[in-house]
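> The sequence and its predicted three-dimensional model are supplied below.
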Amino acid sequence: MTLADIGAEAAPREHLIDADGRVYAGWRSTFGATAALSVGASTSTIMCFGVFVPYLHRAFGWGIGAIALAATLLSISIMVISPIQGALVDRFGARRIIMISIPLFGLGYAAMSQLSGDINQFYLMWVLVPLLGFGVWPSSYIKVVTGWFDQRLGLAIGVANIGIGIGSVVLPAMIGAVANAYGWRMAYVAVGVLSVVIAWPCAYCFVFERNRPARVQGDSPGEPAPAQRSGAMVGVSVREAWADASFWKILISFLLLGAGSTTLLVNQVAILVDNGMPVPSAVVMQSVIGVSTLCARLFVGWLLDRVAVKRVMPILSLSGAAAMLLYASGATGMTAALCAVLIGIMTGAEFNVLGYALRRYFGPRVLGTLFGTAFAVFQLGGAIATGLVGYARGHTGSYQTSLYFLAAVTALTAVLMCTLGRYRFLDRRPPAPIEAQSASA
């Protein structure tokens, strides 16, 4: 049998409907991850933070700037926890980490309903809540999903990540409705409860399928990966990844992407208002970014299965850089809408590309650790850039210089990603099923 024959034999295993007429277990796991991520830590904290700001301002009289400081503490907590989470997932398996973290995160988020007028308590909670949710950040689910796929790896990552986009649309609207009807305290409780009653059953019933492919890591402490037991290569070690130039190129690229995309997401409305666009129209551009992001997750995921990362990401980075230059030149109207689409496509593609590239270049062995590290670096870039851009805007009265600089560093990511070599972990063999894990796993 030739390698082409083996590849053809493997392909049906990743179709939506398997040979036995059932939905392929890998897709059931992916759809479960989509649902869990829609109410996960990324949506409940980062995407919903700003929704509570006006309610807290009215309730306690805290200044907007003072409340925003908690967002900085949140970013720092994410940067600290992400590499640790990845290492724990690689060491103990995603199932244990996720199933423990979901109720802890929900309880911590609901506890925000008991805030008093002491803003230091508010700051402390935004340090504790991300820590309590140490296992429900995206890298845990990406680790599981990537273990099921090879030929449709990019599409699977895109489908999983679309849950974050869905949550970003639904949760803020729900928070506003609950807060207006029952108060902001009940809104915190509602999000905390939803993060458990949706994510925990989805993770338990769907994310962790029993008959998993051989290339997936084991779930028991100290248990070798099934692929290791079968003698298959499952990837490099953390030390080997750090010694690899490709990993450094990816890290630097995502540091710079974090600076560019995060700054645009946070400041787009203010930039457009400075350009002369009415506030209601500028706010609509945020929705344009949201819709573009959702579409990009699926399309770019599909594209990555057909075109190499080193060709896809440079085009997306240059598109984002072009949008920044147009914003700097005073874009409004339809030009601003085009810019919002380009930014949305770039931001929607980023974590698809990250998960896919790390899996292809370094294998699944320590994917959780590597993804968590890159995610932390991305957050670091965003935290530094948003602070500096805000400082520059206050002193110069314009975003123009900052946008030119961000366009340049975003374009630099195109150069870095373009120099990545060929994939080293492109497994076209059919995944051999293993026996169900023991009840103690």
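Here it is on my side, so go on.
> CA only for contacts and neighbour counts going forward, please
Will do.
> Would you mind pulling up the elements that the host helix or strand of residue 200 packs against?
Applying DSSP states H and E as the criterion places residue 200 in helix 199-202. Judged by 3 or more C-alpha pairs under 8 Å, 6 or more residues apart in numbering; DSSP states H and E, the packing partners of helix 199-202 are helix 25-38, helix 94-110.
> ok, and what's touching whatever helix or strand comes next after the shortest one?
Spelled out, it's helix 25-38. Elements were assigned by DSSP H and E; along the chain past helix 25-38, the next helix or strand is helix 41. If you take C-alpha atoms under 8 Å, 6 or more residues apart in numbering as the criterion, helix 41 is touched by 105, 130, 133, 136, 137.
> then this one, side by side with the first:
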Amino acid sequence: MDNKTLGSEEWKSHWPLVLTAFLGMSYPAIAYYSIGLFIEPLSRDFGWSRTEIAVGASISAIVTIPIMPLVGALVDRWGVRFLALPGTVLTAACISSFALANGNLTLWGLLWGFFALCQAFLKTTIWTAAVMSRFVAARSLAIAITLCGASFANIVVPPLARWLIEDYGWRTSYIALGVGWGIPVFLLCMFFLFDGHDDRRQKKQRGVAGQVVYAHGLSIRQALRSGPILRIGGATLITLLLTACLVVHQVPLLVEAGLSRALAAYLASLSGFGAIAGSLISGWLMDRYHAGWVGAITNALAALALVLLLEPFRTPALIVVAMLVIGYTSGMKLQLCGYLTSVYAGLRNYGKIFGVMASIIAISSALGPMLGGVIYDTTGSYSLFIWAAIPATLFSSFLLLGLGRYPDWAATGEGADTNGPVPAAS
């Protein structure tokens, strides 16, 4: 059976799983993509600064850092269903609990810390591991569609949150977002979220794909000594640090650029369409060209888009172009990290290794929102952030250019129990 036919068979058998992973991927993201809309009412009611409001998201990301490798190990041991079902229920409770904020910053931080513990069971590792266990020939596109879930949240949440806040108040809005989004995610997980571990427990025979998913790959020790893995981690840290800052501060940043709050919210949503295009197009490109080169060129485009947001250049038309390009580039960053990790580390210990990558992502998510808030509160503008982000983005491009050729895991036969050297790229 050729790859095209095998890929078609994979989609026929497992498209409900991809739909489940897509919506599941979007769920934790709603808390982050909506926070920019809650900044104004929270500041008005409690007198908080933007840094104080954004620090909640940073606390959440910090708490997540040590948890993600453990989550990855649990995925490798028990599978995704074991974590996703209770994680969905707890995350619904956590997002709803933001309505309990009363002006006490300690309580605000505790609410975000509790959210971090619960949404860790719904992070990228869960959904990509599920999809990778079912798809081989069509893996890149399946991962791309899965990761579009976060972009879907970016499209829907800003205008939805604005409408809810203006018509029902910010407390009711948090409850509506938490419960209203959580119910369909839970139902889809209940009926369709099964991976290779479930097959093993139930002793099912696989019809398509997945036979060699857990066969080869680096150990954690080998991954920590792998040049390509370290480069991927460095590029991920830089790009997602900047992305996290932009996600939280994009609405205030656009208002500073002269747009109305309503238009800024819709432009933030528009960048979500660009992110979906970025994820899907990059998935298609990475099946055909070296993913490191695809990522490097895309990051260079992001640096160009940031230039368009600077005072000497920005116009309403160029701001729209910049948001579309930034959205496009942000849409492929998680996709790039997940795909490159699976390529250069193999899949035997994917959960553990990508769990470490998820900790790097969490570090970026922790520092990014606070960085933007501190820069704005100190300078009264986001311009310094944009000027610093341009060379940083170009450096991340340089890191991705030096990854080398893909390892051939089938040829090396490298496994998790092997203590030999990291296989050379073929």
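Cool, the structure landed. Everything numeric in this text was worked out from a predicted model, so none of it was measured.
> that older thread, next, format the helices and strands packed on helix 199-202 of the first structure as JSON lines and append mean neighbour count.
Rendered in JSON lines, the data for these read as follows (neighbours: other C-alpha atoms under 10 Å):
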{"stretch": "helix 25-38", "mean neighbour count": "26"}
{"stretch": "helix 94-110", "mean neighbour count": "22"}
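> Please name the nearest non-neighbouring residue to residue 29 of the second structure.
Nearest residue to residue 29 of the second structure, sequence neighbours excluded (C-alpha to C-alpha, 6 or more residues apart in numbering): residue 150, at 5.9 Å.
> so that neighbour sits right up against residue 26, yeah?
Yes. Judged on C-alpha atoms under 8 Å, residue 150 of the second structure makes contact with residue 26 at a distance of 4.4 Å.
> Which position in the second structure pairs with residue 200 of the first structure?
With TM-score structural alignment defining the correspondence, residue 200 of the first structure maps onto residue 186 in the second structure.
> swap in residue 415 of the first structure?
With TM-score structural alignment as the criterion, residue 415 of the first structure pairs with residue 398.
> Name the SS class of that match, please.
Reduced to three states with DSSP: H, G, I helix; E, B strand; the rest coil, the structure at residue 398 of the second structure is helix.
> Quick check: the gap between it and residue 193 of the second structure.
Spatial separation of residue 398 of the second structure from residue 193 of the second structure under the definition C-alpha to C-alpha, to the nearest Å is 38 Å.
> So between the two, which is more surrounded?
residue 193 (26 against 19; other C-alpha atoms under 10 Å).
> was I right about the more buried one contacting residue 15?
No. Distance between residue 193 of the second structure and residue 15: 11.0 Å, which falls outside the contact criterion (C-alpha under 8 Å).
> For stretch 387-406 of the first structure, which residues meet the burial criterion?
By neighbour count on 16 or more other C-alpha atoms under 10 Å, the buried set for stretch 387-406 of the first structure is 389, 390, 392, 398, 399, 400, 402, 403, 404, 406.
> one step back: who touches the helix holding residue 200 of the first structure?
Applying C-alpha under 8 Å, 6+ apart, the set of residues contacting helix 199-202 of the first structure is 32, 33, 35, 36, 37, 39, 40, 99, 102, 103.
> That helix: how far from the chain's middle?
Shown here is helix 199-202 of the first structure, whose average C-alpha point lies 19 Å from the average C-alpha point of the whole chain (C-alpha atoms, centre = their mean, to the nearest Å).
> Heading C-terminal from it, find the next helix or strand.
Heading C-terminal from helix 199-202 of the first structure, the first helix or strand you meet, by DSSP H and E, is helix 226-229.
> ok, now how distant is the residue nearest the centre of the second structure from residue 100 of the second structure?
Relative to the mean C-alpha position of the second structure, the nearest C-alpha, by C-alpha atoms, centre = their mean, is the one of residue 334, at 5.1 Å. When C-alpha to C-alpha is applied, the distance between residue 334 of the second structure and residue 100 of the second structure equals 32 Å.
> Touching, residue 249 of the first structure and residue 415? I think so.
No. Using C-alpha under 8 Å, residue 249 of the first structure and residue 415 do not qualify as a contacting pair, with a distance of 9.6 Å.
> quick one, what contacts residue 111 of the second structure?
Counted by C-alpha under 8 Å, 6+ apart, residue 111 of the second structure has contacts 94, 97, 98.
> What residue in the first structure is paired with the first one?
Just to be clear, that refers to residue 94 of the second structure. Under TM-score structural alignment, residue 94 of the second structure pairs with residue 108 in the first structure.
> Distance check, its match against residue 68 of the first structure.
Plainly put, residue 108 of the first structure is 20 Å away from residue 68 of the first structure if you go by C-alpha to C-alpha.
> Residue 348 of the first structure too?
To residue 68 of the first structure, residue 348 of the first structure is 24 Å away according to C-alpha to C-alpha.
> neighbour-wise, which of those two wins?
Summary of the neighbour comparison: residue 348 of the first structure and residue 68, criterion other C-alpha under 10 Å, with residue 348 having more neighbours (29 against 15).
> Wait, a strand at the more buried one?
No. Under the criterion used here (three-state DSSP), residue 348 of the first structure is helix, not part of a strand.
> Quick check: the aligned residue for it in the second structure?
In the superposition onto the second structure, residue 348 of the first structure corresponds to residue 331 when matched by TM-score structural alignment.
> Excluding chain neighbours, give the residue nearest to its match in space.
Setting aside the residues directly before and after it, residue 331 of the second structure is nearest to residue 275 in space (C-alpha to C-alpha, 6+ apart), at 3.7 Å.
> List the contacts of stretch 15-33 of the first structure.
12-14, 141, 144-145, 148-149, 156-157, 159-160, 163, 202-203, 205-209, 211-212.
> number of nearby residues for residue 339 of the second structure?
With neighbours defined by other C-alpha under 10 Å, the count for residue 339 of the second structure comes to 21.
> Can you give me the distance of it to residue 372 of the second structure?
When C-alpha to C-alpha is the yardstick, residue 339 of the second structure and residue 372 of the second structure sit 29 Å from each other.
> And residue 114 of the second structure, by the same measure?
In this view, residue 114 of the second structure and residue 372 of the second structure are 23 Å apart by C-alpha to C-alpha.
> again, but for residue 227 of the second structure
For residue 227 of the second structure, the distance to residue 372 of the second structure under the criterion C-alpha to C-alpha works out to 31 Å.
> follow-up on the earlier one: go through the buried residues of stretch 387-406 of the first structure and name the one nearest residue 64 of the first structure.
Closest approach to residue 64 of the first structure among those (C-alpha to C-alpha): residue 390, at 14.2 Å.
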